[in-house]
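Enquirer: sequence plus predicted model, see below.
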Amino acid sequence: MNIYAINLLLAGLWAALAGAFTPANLVMGFAVGFVALWAAKPLFAREDGYFLRAPRLTWLAAVFLYDLVVSSLAVAAEVLRVRPRNRPGIVATPLDARSGAELLTVSSLVTLTPGTLSLDVSDDGGTLYVHGMFVEDAEELRGSVAALKAPVRRAFA
């Protein structure tokens, strides 16, 4: 039994009962369904970690959205600036991904963040090469990538 599929079904039923399939109704239905399934957790024969993974994925989405907004504002300010102050550079960032899915997720989130781009991964998968638009300090860019690595690791644990 896939608990996630049941939660999606409950979200759809909530939106149907509300009378409109809007994003707000679907999110609310998903949240109410999650709480209902969590309360009924003892009825499930097997626990598959869904109730741990869903909050971790939500936290990962929140961290990424925050980075997305902050980076977008920085890039927009740079584009509007009369004298650009950007200092592009390539930084080797150490990775300690346990799986290919973790590696793919981190590199994709880095690429989706404005002002950064994943260029390559070393053959052993231990280093991610990142191009940054604002590289005043290489450690700062490594820190921002590390800030993405931690929630990804927790989400995939």
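Expert: Received the coordinates, thanks.
Enquirer: make it CA atoms for all contacts and neighbour counts henceforth
Expert: Will do.
Enquirer: surely residue 83 is in a helix?
Expert: No - read with DSSP: H, G, I helix; E, B strand; the rest coil, residue 83 is coil and lies in no helix.
Enquirer: buried set for the longest helix seen in the chain?
Expert: If you go by DSSP state H, the chain has its longest helix at helix 50-80. For helix 50-80, a neighbour-count test (16 or more other CA atoms under 10 Å) marks 51, 56, 57, 59, 60, 64, 67, 68, 71, 75, 78 as buried.
Enquirer: and the strands in this protein, which stretches?
Expert: Counting by DSSP state E, the chain has strands at residues 89-94, 116-121, 127-132.
Enquirer: to residue 12, which of those strands lies closest?
Expert: Checking the strands of the chain against residue 12 by CA to CA gives strand 116-121 as the closest, at 36.4 Å.
Enquirer: on that earlier part again, can you list the strands of the chain in TSV and add mean neighbour count and distance to residue 28?
Expert: Converted to TSV, the strands of the chain look like this (neighbours: other CA atoms under 10 Å; distance: least, CA to CA, whole Å):
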stretch	mean neighbour count	distance to residue 28
strand 89-94	18	38
strand 116-121	18	33
strand 127-132	21	37
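Enquirer: one more to weigh against that first structure:
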Amino acid sequence: MNGPAPTRRQRLRSRITAVVGLVLVWNLLWGAFTWLNTISGALVAVALLVVFPLPAVTFGGRIRPLGAVRFFARFFADLVVASFQVAFLAFRPGEPKSAIVAVRLRVTTDLNMTLVAEAVSLVPGSLIAEADQQTGTLYIHMLGVRDAEHLEHLRAEVLRLEARLIRAVGSDAELRAVNAPREEPAT
């Protein structure tokens, strides 16, 4: 379901972006932005990318500022609420119930799966147990599951998160995919 192979220019831009990102992280790890840290970081970044080349990831969407604001506002609200929920579970007597839920995403590109998985994992109480790229399914360990109805609610929340993410950075085709009526797979 991935698009066409990236052009030479796209690959070069991707590598330059990776080097800049790695140099930024290198400087942050050393705690100071100096010429020595920047040059040594660039050398380390280039060596890493030669030894461990990154797979080609194409970005076919576009950034929509209003969608991005909505995504981050809801994401930060989810962080706060989930933090209190996990704290409540930690102090409540008894062992909290948890479950692994399978969520089949509507947009199965590598980039979308990665972004959704990262957003889900950053919220306290949820963690990606496995990602199946073939089927576009994320298996998520969720803490504090009450019953089957609550589990379905959590699954729907992940799909809403995916929709907000696509509305923030998705392509027109991806927007159509998340806005289309959901067909439940036969079991």
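Expert: The structure has been received and is ready for your questions. This is a predicted model, so every value here is computed, not measured.
Enquirer: dump the strands of structure 1 into TSV; add distance to residue 106 of structure 1 as well.
Expert: Output for the strands of structure 1, formatted as TSV (distance: least, CA to CA, whole Å):
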stretch	distance to residue 106 of structure 1
strand 89-94	11
strand 116-121	9
strand 127-132	9
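Enquirer: out of those strands, the one nearest residue 9 of structure 1 is which?
Expert: Nearest to residue 9 of structure 1, of these and by CA to CA, is strand 116-121 at 36.2 Å.
Enquirer: packing partners of that closest one?
Expert: For strand 116-121 of structure 1, the packing partners by 3 or more CA pairs under 8 Å, 6 or more residues apart in numbering; DSSP states H and E come out as helix 100-112, strand 127-132.
Enquirer: select, out of the ones you listed, the one closest to residue 94 of structure 1.
Expert: Short answer: strand 127-132, nearest of those by CA to CA, at 4.5 Å.
Enquirer: which bit of structure 2 covers the closest one?
Expert: Alignment of strand 127-132 of structure 1 against structure 2: residues 137-142, by TM-score structural alignment.
Enquirer: contacts for the matching stretch?
Expert: 98-105, 113, 117, 125-132 (CA atoms under 8 Å, 6 or more residues apart in numbering).
Enquirer: thinking again about what came up before, relative to residue 11 of structure 1, which of the helices and strands packed on strand 116-121 of structure 1 is closest?
Expert: Between those, helix 100-112 lies closest to residue 11 of structure 1; by CA to CA that is 25.9 Å.
Enquirer: re earlier: now the helices and strands packed on strand 116-121 of structure 1 in a markdown table, with distance to residue 148 of structure 1?
Expert: Formatted as a markdown table, these follow (distance: least, CA to CA, whole Å):
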| stretch | distance to residue 148 of structure 1 |
| --- | --- |
| helix 100-112 | 7 |
| strand 127-132 | 13 |
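Enquirer: thinking residue 117 of structure 2 is in contact with residue 129, fair?
Expert: No - Residue 117 of structure 2 is beyond contact range of residue 129, at 9.8 Å (criterion: CA atoms under 8 Å).
Enquirer: so how far is residue 130 of structure 2 from residue 139 of structure 2?
Expert: 5 Å (CA to CA, to the nearest Å).
Enquirer: what do you get for residue 179 of structure 2?
Expert: 25 Å.
Enquirer: in structure 1, which residue range corresponds to stretch 28-46 of structure 2?
Expert: By TM-score structural alignment, stretch 28-46 of structure 2 lines up with nothing in structure 1.
Enquirer: what comes into contact with that stretch?
Expert: 18, 19, 20, 22, 23, 24, 26, 27.
Enquirer: list the buried ones in that stretch?
Expert: 37, 38, 41, 42, 44, 45, 46.
Enquirer: just list the residues touching the residue nearest to the spatial centre of structure 2, thanks.
Expert: By CA atoms, centre = their mean, structure 2 has its centre lying nearest to residue 115, at 2.0 Å. Going by CA under 8 Å, 6+ apart, residue 115 of structure 2 touches residue 165.
Enquirer: quick one: what's aligned to it in structure 1?
Expert: So, by TM-score structural alignment, residue 115 of structure 2 is matched to residue 105.
Enquirer: repeat that for residue 103 of structure 2.
Expert: So, by TM-score structural alignment, residue 103 of structure 2 is matched to residue 93.
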